[in-house]
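Engineer: Got a sequence here, can you build the structure:
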Amino acid sequence: MRNDDVIQSIRHMLDLNDHEIAHILKLRGYKPHRGEVAHIFKNQHLPDEDKGEDCSHVLMGHFLDGLIYYKRGKSKKHPPRPIKTPITNNIVLKKLRVAFKLREKEIHDILERGGFSISKHEMSALFRRKGHDNYRECGDQILRYFLKGLTERVRN
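Structural biologist: Next up is the predicted model:
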């Protein structure tokens, strides 16, 4: 899934404006250039092939870590980890799980609410480390259903 689509979905979910998106990025130490945040939302209603260049994986990594700080606060026990790129759908799921303090049952319910049925074993495979025997790559469809279900949960 495109990084800008994920950020747009989270923006809608939490009802954030450009200033708040920039604040989330700054929480993790990223200083967005003038117009960089606005560029993420510039072509949001166009089809994927007409949107142009996606935002960088570095920006996305800083945004997801900043979202954790925004929702949970900074921890003095855990210093910030370096940003690993590229940002995959599995990483997005993991970061959102941490930011929203979600447990396995809640994640399963969110996927069901979003309209996607998945077994608990398949779901746990999405959170495994790459290279693990039971690791499963998260497809765009699963992430879209998860974001849809999480949006319904947060906004209701």
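
Engineer: from here on, contacts and neighbour counts on C-alpha atoms
Structural biologist: Will do.

Engineer: And the residue nearest the centre of the protein?
Structural biologist: Central residue of the chain (CA atoms, centre = their mean): Val92, 4.1 Å from the mean position.

Engineer: my guess is Ile87 contacts Phe63, does it?
Structural biologist: No: contact between Ile87 and Phe63 fails when scored by CA atoms under 8 Å: they sit 11.0 Å apart.

Engineer: quick one on the thing from earlier: for the residue nearest to the centre of the chain, give its distance to Met123.
Structural biologist: 14 Å (CA to CA, to the nearest Å).

Engineer: Burial check on the residue nearest to Leu93 when sequence neighbours are not counted, number of neighbours?
Structural biologist: Using CA to CA, 6 or more residues apart in numbering and skipping the chain neighbours, the partner closest in space to Leu93 is Leu143 (7.3 Å). Residues lying near Leu143 (other CA atoms under 10 Å) number 20.

Engineer: for Ile87, what are its contacts?
Structural biologist: Neighbouring residues of Ile87 by CA atoms under 8 Å, 6 or more residues apart in numbering: His57, Met60, Gly61.

Engineer: Which of those residues ranks first by neighbour count?
Structural biologist: In terms of neighbour count, Gly61 stands highest of the contacts of Ile87 at 25 neighbours, by other CA under 10 Å.

Engineer: surely it meets Pro82?
Structural biologist: No: the criterion here is CA under 8 Å, and Gly61 misses it with Pro82 at 9.3 Å.

Engineer: one more to put side by side:
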Amino acid sequence: MTNNDILRRIRYTFDYSDTKMIGVFRLADLAVTRVQLNHWLKKDDDPEYIRLPDLEMATFLNGLIVEKRGKQDGPAPVPERRVTNNIIFRKLKIALNLTAEDILAIMALANLQVSKHELSAFFRKEGHKNYRECQDQILRNFLTGLQHRERKSEPKANKSPTDKAAVKKAPAKSEPAANKPVAEKAADKKAPAKKAPAAKPSNSGGEKFQWGKAPVKGGKKSY
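Structural biologist: Below you'll find the predicted structure:
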């Protein structure tokens, strides 16, 4: 990883504006112009890209320590003229006041498992028998996990395609008509009410009455 890449990642992680970045440099007694900063923040393949020197990288990290933890009594630390991944890692640890458990949790956010013994080797002084060089992969994953933690973003690798589907509840499905018993279907459809037949007029003699004709009783006409 280049110093420029690390500077860009830190700026994005803490959502620092150009003015804020310049202020962090100033906390370590280094005046930086906006033009210089813009050149350092350019992508590596940009024609206006300018490499960030080790001295300026160390100065920025010293300023970040002051920004996050306040100014300490005594003389300000002298920035290193040569920085390594181990130095950068250690300065970030100090600036954020991280414990070993904190760092392991941040690494886990980037899906990287590191043992506590392995982690402690990165913070040993160079030349110590247990010193271990911090590779780009370690520092890159730490910065990625730190970004997830500070910006409250979820790692892409941890997202499941079913996560969104689980949020949306499926609508309740009604039972198909084909599964209903025949008796239920018949009950659902009520037969229309039948009309009662109209009452037929009747007479006491059981014979049909006609106008102009007198009823006959016992076979004889009566008037």
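
Engineer: Return the subset of the contacts of Ile87 of structure 1 lying in helices.
Structural biologist: Using DSSP state H, the subset of those located in helices is His57, Met60, Gly61.

Engineer: quick one: which of the residues you listed is nearest to Glu104 of structure 1?
Structural biologist: Closest to Glu104 of structure 1 out of these is Gly61 (23.0 Å), distances taken as CA to CA.

Engineer: Nearest to Asp5 of structure 1, out of the contacts of Ile87 of structure 1: which one, please.
Structural biologist: Closest to Asp5 of structure 1, out of all of those and judged by CA to CA, is Met60, at 10.7 Å.

Engineer: That closest one maps to what in structure 2?
Structural biologist: Using TM-score structural alignment as the criterion, Met60 of structure 1 maps onto Met57 of structure 2.

Engineer: can you tell me which residues contact the nearest residue to that match once chain neighbours are set aside?
Structural biologist: With CA to CA, 6+ apart as the criterion, Met57 of structure 2 has its nearest non-adjacent residue at 6.4 Å, and that residue is Asn3. For Asn3 of structure 2, the contact set (CA under 8 Å, 6+ apart) comprises Arg51, Leu52, Pro53, Asp54, Met57.

Engineer: hang on, the earlier thing: what range in structure 2 does the helix or strand hosting the residue nearest to Leu93 of structure 1 sit on?
Structural biologist: Using DSSP states H and E, Leu143 of structure 1 sits within helix 140-155. Using TM-score structural alignment, helix 140-155 of structure 1 corresponds to residues 136-151 of structure 2.

Engineer: if I look at the residue of structure 1 most remote from its centre, how far off is His121 of structure 1?
Structural biologist: The C-alpha centroid of structure 1 is most remote from Asp133, which lies 24.6 Å away (CA atoms, centre = their mean). Applying CA to CA, the value for Asp133 of structure 1 to His121 of structure 1 is 13 Å.

Engineer: Leu16 of structure 1 now?
Structural biologist: From Leu16 of structure 1 over to His121 of structure 1 the distance is 34 Å, taken as CA to CA.

Engineer: the more surrounded of these two?
Structural biologist: Leu16 (12 against 9).

Engineer: Give me the neighbour count for Gln141 of structure 1.
Structural biologist: For Gln141 of structure 1, the count of nearby residues is 11 (other CA under 10 Å).

Engineer: show me what contacts it?
Structural biologist: Gln141 of structure 1 makes no contacts at all, as judged by CA under 8 Å, 6+ apart.

Engineer: so what corresponds to Ala100 of structure 2 in structure 1?
Structural biologist: Checking TM-score structural alignment: Ala100 of structure 2 goes with Glu104.

Engineer: tell me the contacts of that match?
Structural biologist: Each residue near Glu104 of structure 1 by CA under 8 Å, 6+ apart is listed here: Ser124.

Engineer: end-to-end on stretch 28-43 of structure 2?
Structural biologist: Terminal residues of stretch 28-43 of structure 2 are spaced 25 Å apart (CA to CA).

Engineer: Oh, that last question was meant for stretch 114-131 of structure 2, not what I typed.
Structural biologist: End residues of stretch 114-131 of structure 2 are separated by 15 Å (CA to CA).
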